[in-house]
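Enquirer: I'll drop the sequence and a predicted model, then ask my questions.
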Amino acid sequence: MRLYPFFASPPFLQTERPGRFILLLGIMGISLVSSMEVVKLPPEAKREKARLEFLFAEIPQRYPAVIRKQVNNMELRMYRVTWFQKRLQVSGTHRIAIPADIIRVWSYFKTIEFRGENLNRPGNKIVLCAPGKKRSTFWGWGDARKLTGQAGKLHIIAGRDSGYSIEFSGKMSVFEISLSSPAGVSSVFDESIWGTLGAEQPVREVRIRLHPQRIRALAGIARVPRERY
């Protein structure tokens, strides 16, 4: 075993010029600090981050939820929330209210699932109702015990979490209503998409020429999302 004095560099760290290795470490340190710089989130991003935190912190405490940990990145993902569990017997017309906390996280999920009996009986009808008399007939696939359809058919009004309901007409039994996401809802909020690319670099003045009569697009995007920038 060969020992080196504290003031000498071992062969695998020696460079041609003294101080070059120290300069390299300094550059690496600056890059690391820049990459760890906290993104200043706009109000819309802060609301979205709070909504995602609410989904994982509060919803599993109130309703049965299926959450699994990804094998590759070890992040948590939510696949299902069952927000209705009763034996509802429908003979005629019956309406149930959708809880406000479920409406708040509704858009994270792709499908809505009903479990019961005689769900696909001819003449039965399920309608998703939003405030302002906005109604959307539910068209699902499945059988008499399980029907699955698109959760996005419910018209969600931004900033309003109350006044939503589901109307059942006909003769059927409803035992469970769930929201699900096949790929799972990630618990990680991506702050990078709300930041400004190259914000750590100095600002340089440039001169550009505009042609108002032409439409330009970057990767197919021709509109700047004003709510983000």
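Expert: Ah, there it is.
Enquirer: for the rest of this, base every contact and every neighbour count on C-alpha atoms.
Expert: Will do.
Enquirer: now the residue lying closest to Lys69 once chain neighbours are set aside: how far from Arg62?
Expert: Spatially, and ignoring its direct neighbours in sequence, Lys69 is nearest to Leu76 (4.5 Å; C-alpha to C-alpha, 6 or more residues apart in numbering). For Leu76, the distance to Arg62 (C-alpha to C-alpha, to the nearest Å) stands at 18 Å.
Enquirer: take this one as well and set it beside the first:
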Amino acid sequence: MNDITTINTAQPATPATIDVDGKPYLRDAKGNLVPVEAVKPADLLMDETVRKITGFARDLSAQIARFKGHTFEDVNGLQALIAQEYGASVGGKKGNITLSSFDGCLKVQVQVADLLEFGPELQAAKALIDECLSDWSADSRVELRALVNKVFNVDKEGQINRAELFMLLRVQIADERWVRAMKAISDSIRVIGSRTYVRFYERATPNAPWNAISIDLAAV
């Protein structure tokens, strides 16, 4: 892999002051100039801390972006080399590919996931499903009712539970209304793009379970 050079571009830990008649001022969130001597020490300390952390975060973000770029360059280069050397492609039709070290203890996965949105057919499906559940006895298919509730229980961003939705599509019921509801769900799915993910794994021996090498700040 290409070397990744870390460049320290962090912003200064202390804010840039503005001199007015020889006195230092800071600009507040409303755009007002406030004399530095009038700013509470706690606010100055908080400002310094935030600037310091943000400076490091900005550097780290840039380094990860460079690392991601180099990773895809290396994977694409390997695929091109194998295609040229052997006349065979490496990876699936959608771009998914898994590369392993010779000893079987390191693994790099590139996964391409479709970005989906759901059309108005989903509302028709919900109406048909509600009709089915209303007609069926209250004691029947308790697990199915729970699954339906999970699917259409939207989150704070108004998004339905997609994983549960695809589980619902696998439920086979002969009721004609249910069949139409499942077709409406399938028809509602639109692929609006894709997103590529790269994941890294390691293990001590070829028979040991894989451990993810996380570069997700929340998962570290």
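Expert: Right, received. Where do you want to start? What you see is a predicted model; the values in this text were computed from it and never measured.
Enquirer: any idea what the TM-score is?
Expert: After superposition, the two chains reach a TM-score of 0.23 (TM-score structural alignment, normalised by the length of structure 2), with 87 aligned residues with a C-alpha RMSD of 5.6 Å.
Enquirer: between Leu76 and Arg62 of structure 1, which is the more surrounded one?
Expert: Neighbours around Leu76 of structure 1 and Arg62, counted as other C-alpha atoms under 10 Å, are more numerous at Leu76. The numbers are 17 against 12.
Enquirer: shouldn't the more buried one be in contact with Ala57?
Expert: No - applying C-alpha atoms under 8 Å, one finds Leu76 of structure 1 not in contact with Ala57, separated by 11.8 Å.
Enquirer: burial count for Gly193 of structure 2?
Expert: Neighbours of Gly193 of structure 2 (other C-alpha under 10 Å): 10.
Enquirer: same question for Gly29 of structure 1.
Expert: 12.
Enquirer: longest helix in structure 2, by residue count?
Expert: helix 41-86 (DSSP state H).
Enquirer: so which elements touch that one?
Expert: Packing partners of helix 41-86 of structure 2 (3 or more C-alpha pairs under 8 Å, 6 or more residues apart in numbering; DSSP states H and E): none among the helices and strands.
Enquirer: continuing past it, what's the next helix or strand?
Expert: strand 97-100 (DSSP states H and E).
Enquirer: how about that next one: buried residues?
Expert: Ile97, Thr98, Leu99 (16 or more other C-alpha atoms under 10 Å).
Enquirer: got the buried residues for the helix or strand just after that strand?
Expert: Going down the chain from strand 97-100 of structure 2, the next helix or strand is strand 106-118, by DSSP H and E. With burial defined by 16+ other C-alpha under 10 Å, the residues of strand 106-118 of structure 2 counted as buried are Leu106, Lys107, Val108, Gln109, Val110, Gln111, Val112, Phe118.
Enquirer: quick one: strand 106-118 of structure 2 to helix 41-86, angle?
Expert: In terms of direction (axes from the mean of the first three to the mean of the last three C-alpha atoms, to 10 degrees), strand 106-118 of structure 2 departs from helix 41-86 by 100 degrees.
Enquirer: and the helix or strand following strand 106-118 of structure 2, what does it pack against?
Expert: Downstream of strand 106-118 of structure 2, the next assigned helix or strand under DSSP H and E is helix 121-135. The criterion is 3+ C-alpha pairs under 8 Å, 6+ apart, and the helices and strands that helix 121-135 of structure 2 contacts are helix 176-188.
Enquirer: after the helix it packs on, next one along is what?
Expert: With DSSP H and E, the next secondary element past helix 176-188 of structure 2 is strand 189-202.
Enquirer: counting by contacts, list what that following strand packs against.
Expert: By 3+ C-alpha pairs under 8 Å, 6+ apart, strand 189-202 of structure 2 packs against strand 106-118, strand 211-212.
Enquirer: out of those strands, nearest to Lys68 of structure 2?
Expert: Proximity to Lys68 of structure 2, assessed across those by C-alpha to C-alpha, is greatest for strand 106-118 (11.1 Å).
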